[in-house]
Structures are given as structure tokens and as C-alpha cells.
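Visitor: just to be clear, the model below is a prediction. Sequence and coordinates:
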Amino acid sequence: MHPISQLLVEYDSTLYQLQKYHGMSQSSLSRSIITNSPIAHMRVSALEQFARAFNETPETILRKLLDYEEEAKTEKLKEVLEQCGFGIEVLEELEETGKTKISMQHDGTPALMDAINEQTEYVAELSPSTDFIIISKY
């Protein structure tokens, strides 16, 4: 779910209500959701409008949106790990240190590396020793 959609759910609101009562462009917000636009591309004026609509500071709205976006990235990585037969313990180390490694002795490791690089915003690369891959954030 796009961070804007999650924000609307949190505040029990809709795009229509934002347009009708706060003058926000429903079509522009819909396009952002449909195209999965990153929060970094959001205009400051939109953050300010969300803040007024939800009686929050722009900083609070931005933090919530960025947190939702990060959760979505982590969920996608979790999905890829599970599809390739790896457990979520990989995520725990990644969250703690910003990177993790997986031994090349696992049969599914090359496929995992390709899937991470193709389907997520994380980076998986072969270590110089070629004994394992290193997964890191961006």
C-alpha cells in the first residue's frame, strides 16, 4: 500500500474528503499512488496541506510517510526472501547493521541475489571472496 494510502487510513480520510474540505488535488494524489511515486518527489506544499488537514506539523506528516515507505520496502524484501526459501532472520541483521551476508553454499543464493536486485530497492552483491553475497540498503 502506498504511504499516502496508509496515511489516509490512519486519519480515517479519503482523497475525496481532502479535495472537498482542504482543496487538495484528488487527481494528483491518485496519480502519485497509482504510479507508486516516492515520498521524496512529494511537494512541500502537499505536505503542508496534509498537515493542515490532519492538524499535524509538516514534519510529523513527512516522518509518517517516510516510515510507511520504509515499511513497504522491508515488506517487499521479506517477500523476496521467503519466495527464495530464506528466513526473516536475514532482515533482523540488516535492520541492526544496515547490511547482512548470506553464504553462497545455499543453492538458492544466486537466485536470491538476482531477485533482490530486480524486485527490491536493496542491493545484493557478491563479496570479493565469492563465499557469500552482501545485502545492503540502497
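Guide: Yep, it's here. Numbering: from 1, shown residues only.
Visitor: from now on I want contacts and neighbour counts done on CA atoms only, so please keep to that.
Guide: Fine.
Visitor: and the longest helix belonging to the chain, what does it pack against?
Guide: If you go by DSSP state H, the chain has its longest helix at helix 58-83. With contacts taken as 3 or more C-alpha pairs under 8 Å, 6 or more residues apart in numbering; DSSP states H and E, helix 58-83 sits against helix 3-10, helix 44-54, helix 109-119.
Visitor: next SSE downstream of the shortest one?
Guide: Taking DSSP states H and E as the definition, the helix or strand that follows helix 3-10 towards the C-terminus is helix 15-22.
Visitor: who touches that following helix?
Guide: If you take C-alpha atoms under 8 Å, 6 or more residues apart in numbering as the criterion, helix 15-22 is touched by Leu8, Met24, Ser25, Gln26, Leu29, Ser30, Gln49, Ala53.
Visitor: next up, a second structure to put side by side with the first:
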Amino acid sequence: MHPIDQLCKEFGLTRYSLSKKSGVNDSTLANLVTRNTDVDNMKVGTVKKIAEAIGLSLDELIEKLESYKKE
């Protein structure tokens, strides 16, 4: 499972609701997952918007996404 989907699961969100809450296009989130984009290759602006939407700092979110990769 892609880290974005794992994040959504942990926070009880769908990709669509994460999109609406963060302001990141639903298609952008879908492309990240479909293309299996690595956390290190995501745009900082995208990650920052997601972090703000779920109440985490940028560092906390990156750490969380990285931890999902190890599972």
C-alpha cells in the first residue's frame, strides 16, 4: 500500500477528502499512488499542504510517510 493511502487510513480519510481538506488536487494524489511515487520525490508544496491539513509539521509527516515504507 502506498504511504498516501496508509496515511489516509490512519487518519480516517479517503484520498478525495484529503484532497478537499489539503487543497491538493485529487488527480495529483491519485497520480502519486498510481505511479508509486517515492516520498523523497514528492513536491515539497504538496507534502506541506497535506501536513497542514492533518495537523502535523512537515518533518512529522515526512517521518510518518517514511515509516510506512518500512512496514
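Guide: In hand now; what should we look at? All of these numbers come straight from a predicted model, not from anything done at the bench.
Visitor: superposed, how do the two chains score by TM?
Guide: Here the TM-score for the pair of chains, by TM-score structural alignment, normalised by the length of the second structure, is 0.90; 71 aligned residues with a C-alpha RMSD of 1.1 Å.
Visitor: circling back to that earlier point, after the longest helix of the first structure comes which helix or strand?
Guide: helix 89-97.
Visitor: out of the helices and strands packed on helix 58-83 of the first structure, which is closest to Glu71 of the first structure?
Guide: helix 3-10 (9.2 Å; C-alpha to C-alpha).
Visitor: by how many degrees do that closest one and helix 58-83 diverge?
Guide: 110 degrees (axes from the mean of the first three to the mean of the last three C-alpha atoms, to 10 degrees).
Visitor: buried ones among the contacts of helix 15-22 of the first structure?
Guide: Listed as buried from these are Leu8, Met24, Gln26, Leu29, Gln49, Ala53; burial here means 16 or more other C-alpha atoms under 10 Å.
Visitor: correct me if wrong, but the second one is in a strand.
Guide: No. With DSSP: H, G, I helix; E, B strand; the rest coil as the criterion, Met24 of the first structure is located in coil rather than a strand.
Visitor: that one touches Gln49, doesn't it?
Guide: Yes. Met24 of the first structure lies in contact with Gln49 (C-alpha atoms under 8 Å); the separation is 7.0 Å.
Visitor: could you check how far the helix or strand containing Val33 of the second structure is from the centre of its chain?
Guide: Assigned by DSSP H and E, Val33 of the second structure belongs to helix 26-34. Centroid separation for helix 26-34 of the second structure versus its chain: 10 Å, with C-alpha atoms, centre = their mean, to the nearest Å.
Visitor: average gap between it and the first structure?
Guide: In the superposition with the first structure, the average deviation recorded for helix 26-34 of the second structure is 0.8 Å (mean C-alpha distance after the TM-score superposition for the first structure).
Visitor: which residue numbers in the first structure go with that helix?
Guide: Aligned using TM-score structural alignment, helix 26-34 of the second structure spans residues 26-34 in the first structure.
Visitor: who touches that stretch?
Guide: By C-alpha under 8 Å, 6+ apart, stretch 26-34 of the first structure touches His2, Ile4, Ser5, Leu15, Tyr16, Leu18, Gln19.
Visitor: out of those, which are buried?
Guide: His2, Ile4, Ser5, Leu15, Leu18.
Visitor: burial of the nearest residue to the third one once chain neighbours are set aside, as a residue count?
Guide: Leaving aside its chain neighbours, Ser5 of the first structure sits nearest to Ile33 (7.3 Å; criterion: C-alpha to C-alpha, 6 or more residues apart in numbering). Look at Ile33 of the first structure: counted by other C-alpha atoms under 10 Å, it has 16 neighbours.
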